[in-house]
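Undergrad: Sequence plus predicted model, see below.
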Amino acid sequence: MAALTVPIIAPLAAGDIGGNAAHVGYFVALIYVGAMFSSVISGDLVSRFGAIRSSQVSLLLCAAGLACCSYGTLWAMFASALLIGFGYGPITPASSHILATTTPSHLMGLMFSIKQTGVPVGGALAGAFVPMLAVSLHWQGSVLAVSIACLVTAAIAQCYRTQLETPLEPTRGSLANLAKPFRLIFEHKPLRDLALCSFFFGAIQLCLTTYLVLHLTQVYGMGLVAAGLILTATQAAGIVGRILWGWIADRWISPRVLLSALALCMAISSLVTASFTPDWPLITVIVISICFGATAIGWNGVYLAEVARLAPPGKAGVVTGGTLFFTYFGVVTGPPVFALVTQATGSIGTGFTLFGFILLLTGLSLALPRRQPKPS
């Protein structure tokens, strides 16, 4: 919710700040740049200070970033984005650490998927309440209100610290600790495969949410309101998908095979979306968009549960932080690459075609059988 508050109030804030509302894309990119680097050190923070304490610090950083935004200057916005990003990065590794130590193995996929619904739910809350707050409290008041909500949540988390915190590992910060997540990932091929694939998963997820409305209005000829409703349907499908795929991964299909199938479905959806023309039936466009959202937004829970399962004992937070570096890197680089392809070809469909073929290769690589280590 904190990460999406500023993009929502951008049209109101742009005049006071002296910028262009379209520049909010740079703000979002800076958030994920901050999240990339804070996710790498998050495993070390969880080991030293605990998952709940790390989550509280993350909330305080988000609150500080939103408060900084209320100053209404370009430099304040720059600092705001980085602070929110630094707070965004450790949240998932910390929560993965808690779930990895408290969740029965046969419920890992489902519980991680339920946890990951917090992301689209937070976006829905931002979309529902931030505009109303901005109308009644001005845009500065709306960001301060969300900042206070972060502080209240951090205080509530204190009530569960004793119950959920695991024994701490007092260590000293060092460059070796910064490299530890990457060392753990690249020493284990299954983890390395998942981390690299998450780069493309993260890229297509943000490309879908960034460019679908533009594609539907400019290529398919749909009205802005109707295109916005279809984007909402894709987000809702992502919420349902996150829970559904986690439940399936716990019962019928191995997580790696399921992630391969989801990647192939993303690829097909992206390629079909690229083919939209005004002649297509509306119901077909809606169904394809929902399938696209259910897969491109719904993969996270299965992925994070598998990362936690493959991580060495007690290292779920460290490994998750390392893999999220690649995920956020995809989020940062995906939309700019999509934009460059679109500008070079003059077609948004070309961007969806390119990423469709990339996801096709990603899905096939995950489907390849893993080599079993030779017995020593």
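TA: On my side now, so go ahead.

Undergrad: Please make it C-alpha for all contacts and neighbour counts, starting now.
TA: Noted.

Undergrad: Would you map the helices across the stretch 151-300 of the chain?
TA: For the stretch 151-300 of the chain, the helices defined by DSSP state H, counting those that start in this stretch cover 161-164, 175-186, 189-218, 224-251, 255-274, 282-296, 300-310.

Undergrad: Out of the ones you listed, which is the most enclosed?
TA: Burial among the helices of the stretch 151-300 of the chain, expressed as mean neighbours by mean count of other Cα atoms under 10 Å, is greatest for helix 300-310, which shows a mean of 24.

Undergrad: could you point out which element follows it?
TA: Helices and strands here follow DSSP states H and E; after helix 300-310, the next one along the chain is helix 316-345.

Undergrad: tell me which residues in that following helix are buried?
TA: Across helix 316-345, burial judged by 16 or more other Cα atoms under 10 Å covers 316-335, 338-339, 341-342.

Undergrad: other SSEs contacting that helix?
TA: helix 24-49, helix 91-102, helix 175-186, helix 189-218, helix 300-310, helix 348-367 (3 or more Cα pairs under 8 Å, 6 or more residues apart in numbering; DSSP states H and E).

Undergrad: so which of the ones you listed comes closest to Leu83?
TA: For Leu83, the closest of these is helix 24-49, at 7.3 Å, according to Cα to Cα.

Undergrad: Name the surrounding residues that touch stretch 87-97.
TA: By Cα atoms under 8 Å, 6 or more residues apart in numbering, the list of residues contacting stretch 87-97 from outside reads 3, 31, 34-39, 41-43, 46, 50-52, 54-55, 57-62, 112, 304-305, 308, 314-321.

Undergrad: Run through who's touching stretch 4-12.
TA: The list of residues contacting stretch 4-12 from outside it, by Cα under 8 Å, 6+ apart, reads 21, 24, 27-28, 123, 126-127, 130-131, 134, 139, 143, 146.

Undergrad: For Pro181, which non-adjacent residue is spatially closest?
TA: Nearest-residue entry for Pro181: Gly322, 4.8 Å, with adjacent residues in sequence omitted and distances by Cα to Cα, 6 or more residues apart in numbering.

Undergrad: Could you double-check that the one you found lies in contact with Ile185?
TA: Yes: taking Cα atoms under 8 Å as the contact criterion, Gly322 and Ile185 are neighbours in contact, 7.3 Å apart.

Undergrad: Buried ones in the strand or helix carrying Pro120, by neighbour count?
TA: With secondary structure defined by DSSP H and E, Pro120 is part of helix 118-157. Within helix 118-157, the residues that count as buried by 16+ other Cα under 10 Å are 120, 122-124, 126-127, 130-131, 133-134, 139-151, 154.

Undergrad: put this beside the first:
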Amino acid sequence: MTASTTTMTPRKSRIKKYRTTILVLLAAAMVINYLDRSALAVAMPFIANDFNLTPAEKGIIFSSFFLGYALFNFVGGVLADKIGPKKVMAWSMILWSTMCGLVAGAFNFWSLLVLRVLFGVGEGPISTTANKVVNNWFPLKERARSVGINQAGGPLGGALSGPVVGVLAVYFGWRVAFVVIALIGLTWALIWYFVATDTARQNSRVTPAELAEIEAGTRVEQAEDEAVARDAPSMWKAILQPAILATALSLFCYNYILFFFLTWFPSFLVDAQGVSLAGMSVVSALPWVAGTFGYMGGGYLIDYIFRRTGKQFFSRKVVLVTCLLICSVCVGLTGMVASATSAVTLMTVAVGFLMLAAPAYWTLINDAAPKEYVGSAGGLMHGLSNLSGIVAPSITGAIVATSTYTGAFVLAGGFGVVGALVIWAGVRQRQDVRPEVPVA
């Protein structure tokens, strides 16, 4: 008995080690993703001064990113299913990091516009492809928390962007900031290339015990894969489900709040609340910090409710609806308060609850879509929802140019309420799928 215990202890350590490495890299990719993406919002006051941009032009620049981004959410998901997530993640990071670095060479409104569209093309596949990696690498009982930890890198990157980009812009100029973060992304791509594989089964560093744990409890057992592939529905039939489309509509509303905050909140603090550029770089990071803990907490909360109740669908839905409603109320109130302290506090609470709801979207897609089409279904949901990235910054720019920020905040909060109601009333559990019981 003693000898058996001795041999199993290090093996258990190895079981958890390698998929943790993959998860750390995924989270790091999301940190870089949002560090790069948020950099423009933080640097915009500096760029607007250099290029003499109007509020409407700033809104167009913010929106241009999503022209390429929304399209390649879907393209990236399809490619992840067809050629594997490892290649898609690597080339995505290389492309967007290159475009980020080239922003340092922008010289007017039009050059910045083109670079932002191409930047969006590069970033488009990242979240959908990361979700495909989680689906390939993690057992069902760990999916929600793995999604949460992975996606928590996004708000962490947003939190870092304020101090990092702000300090670099103040002391070295905003162009230097874009070059530095581009180099970080290219370094990640090199590491990912040598460390990752599409599935755990393909990776020689994964032990048989870990592979058995990863593949246990999934809807489609490994031994049935060939039969499932022969009988699989067409991609479009598999992903054009009411539940997936309703989830995409709700995520559109969710993303309206996210992109409104991501693109306009730093400018709101400077223009409407009188915060200095240096102060903005610091305080605008606080909501992102709350969002980081929210994302991780959301994944663990969903898995906890699932574990306690055995209700897979309920665990996703109750967290999403409750948290999105709380967020929406806080967003609407932010535009009505008079002080910067109150505005930052309310938005910090709002973003915390917004991110708390986020893992539910990706786990709902994992539940709804056949395993072989998880990337495509996630890409469709993500692509349709990210059209809000075109809408939110432009509408906000038009509102700010003709009125005040108050209406923009109230509108964003209203979108959140609609998103919660869509999930509550419009997303039903599939009757043809046996709910899976979590393994304690």
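TA: Arrived safely. No experiment lies behind these values; they were computed from the predicted model shown.

Undergrad: thinking again about what came up before, the helix holding Pro120 of structure 1 packs against which elements?
TA: Judged by 3+ Cα pairs under 8 Å, 6+ apart, the packing partners of helix 118-157 of structure 1 are helix 2-17, helix 51-69, helix 224-251.

Undergrad: I'd like these written out as TSV, with distance to Arg192 of structure 1 added.
TA: Shown next, in TSV, are those (distance: least, Cα to Cα, whole Å):
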stretch	distance to Arg192 of structure 1
helix 2-17	28
helix 51-69	24
helix 224-251	20
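
Undergrad: can you name the residues of structure 1 that stretch 357-365 of structure 2 overlays?
TA: Under TM-score structural alignment, the alignment places stretch 357-365 of structure 2 onto residues 299-307 of structure 1.

Undergrad: and if you look at stretch 65-74 of structure 2?
TA: The aligned range for stretch 65-74 of structure 2 is 31-40, by TM-score structural alignment.

Undergrad: after superposition, how close is that stretch to structure 2?
TA: Relative to structure 2, and after both are superposed, stretch 31-40 of structure 1 has an average distance of 1.1 Å to its aligned residues, where the measure is mean Cα distance after the TM-score superposition for structure 1.

Undergrad: Residues contacting that stretch, please?
TA: Stretch 31-40 of structure 1 is contacted from outside by 3, 81-90, 93, 178, 181, 318, 321-322, 324-326, 328-329, 331-332, using Cα under 8 Å, 6+ apart.

Undergrad: cool, stretch 305-325 of structure 1 as well?
TA: Judged by Cα under 8 Å, 6+ apart, the contacts made with stretch 305-325 of structure 1 from elsewhere in the structure are 35-37, 39-44, 46, 89-90, 92-97, 100-101, 108-109, 112-113, 180-182, 184-185, 190-191, 194-196, 198, 255-256, 304.

Undergrad: The same query, at a cut-off of 7 Å, please.
TA: Contacts of stretch 305-325 of structure 1 with the rest of the structure, by Cα atoms under 7 Å, 6 or more residues apart in numbering, involve 36-37, 39-40, 42-44, 46, 93-94, 96-97, 100, 108-109, 112, 181-182, 184-185, 191, 195, 255.

Undergrad: In this structure Leu168 of structure 2 contacts Phe178, no?
TA: No: with contact taken as Cα atoms under 7 Å, Leu168 of structure 2 and Phe178 are classed as non-touching, separated by 9.3 Å.

Undergrad: For Glu165 of structure 1, find the nearest of the helices and strands packed on helix 118-157 of structure 1.
TA: Nearest of these to Glu165 of structure 1, taken as Cα to Cα: helix 51-69 at 6.4 Å.

Undergrad: got the angle for that closest one vs helix 91-102?
TA: Orientation check (axes from the mean of the first three to the mean of the last three Cα atoms, to 10 degrees): helix 51-69 of structure 1 against helix 91-102 gives 160 degrees.

Undergrad: And helix 51-69 of structure 1, what does it pack against?
TA: Using 3 or more Cα pairs under 7 Å, 6 or more residues apart in numbering; DSSP states H and E as the contact criterion, the secondary-structure elements in contact with helix 51-69 of structure 1 are helix 74-88, helix 91-102, helix 118-157.

Undergrad: So the counterpart of Gly118 of structure 1 in structure 2 versus Val31 of structure 2, what's the distance?
TA: Taking TM-score structural alignment as the criterion, the aligned counterpart of Gly118 of structure 1 in structure 2 is Gly153. Taking Cα to Cα, to the nearest Å as the measure, Gly153 of structure 2 and Val31 of structure 2 are separated by 4 Å.

Undergrad: that older thread, and the helices and strands packed on helix 51-69 of structure 1: which comes nearest Glu165 of structure 1?
TA: Nearest of those (Cα to Cα): helix 91-102, 7.6 Å.

Undergrad: Identify whichever of the helices and strands packed on helix 316-345 of structure 1 lies nearest to Leu264 of structure 1.
TA: With Cα to Cα as the measure, helix 348-367 is the member of these nearest Leu264 of structure 1 (5.2 Å).

Undergrad: Could you list the buried residues of the closest one?
TA: Within helix 348-367 of structure 1, the residues that qualify as buried are 348-363, 366-367, counting by 16+ other Cα under 10 Å.

Undergrad: relative to helix 316-345, how tilted is it?
TA: Angle between the axes of helix 348-367 of structure 1 and helix 316-345 is 140 degrees (criterion: the same axes, to 10 degrees).

Undergrad: Mean distance of helix 348-367 of structure 1 to its aligned residues in structure 2, please.
TA: After superposition onto structure 2, the mean distance of helix 348-367 of structure 1 to its aligned counterpart is 2.7 Å, using mean Cα distance after the TM-score superposition for structure 1.

Undergrad: So which residues make contact with that helix?
TA: Judged by Cα under 7 Å, 6+ apart, the contacts made with helix 348-367 of structure 1 from elsewhere in the structure are 197, 200, 204, 215, 256-257, 260-261, 263-264, 266-268, 270-271, 273-275, 338, 341-342.
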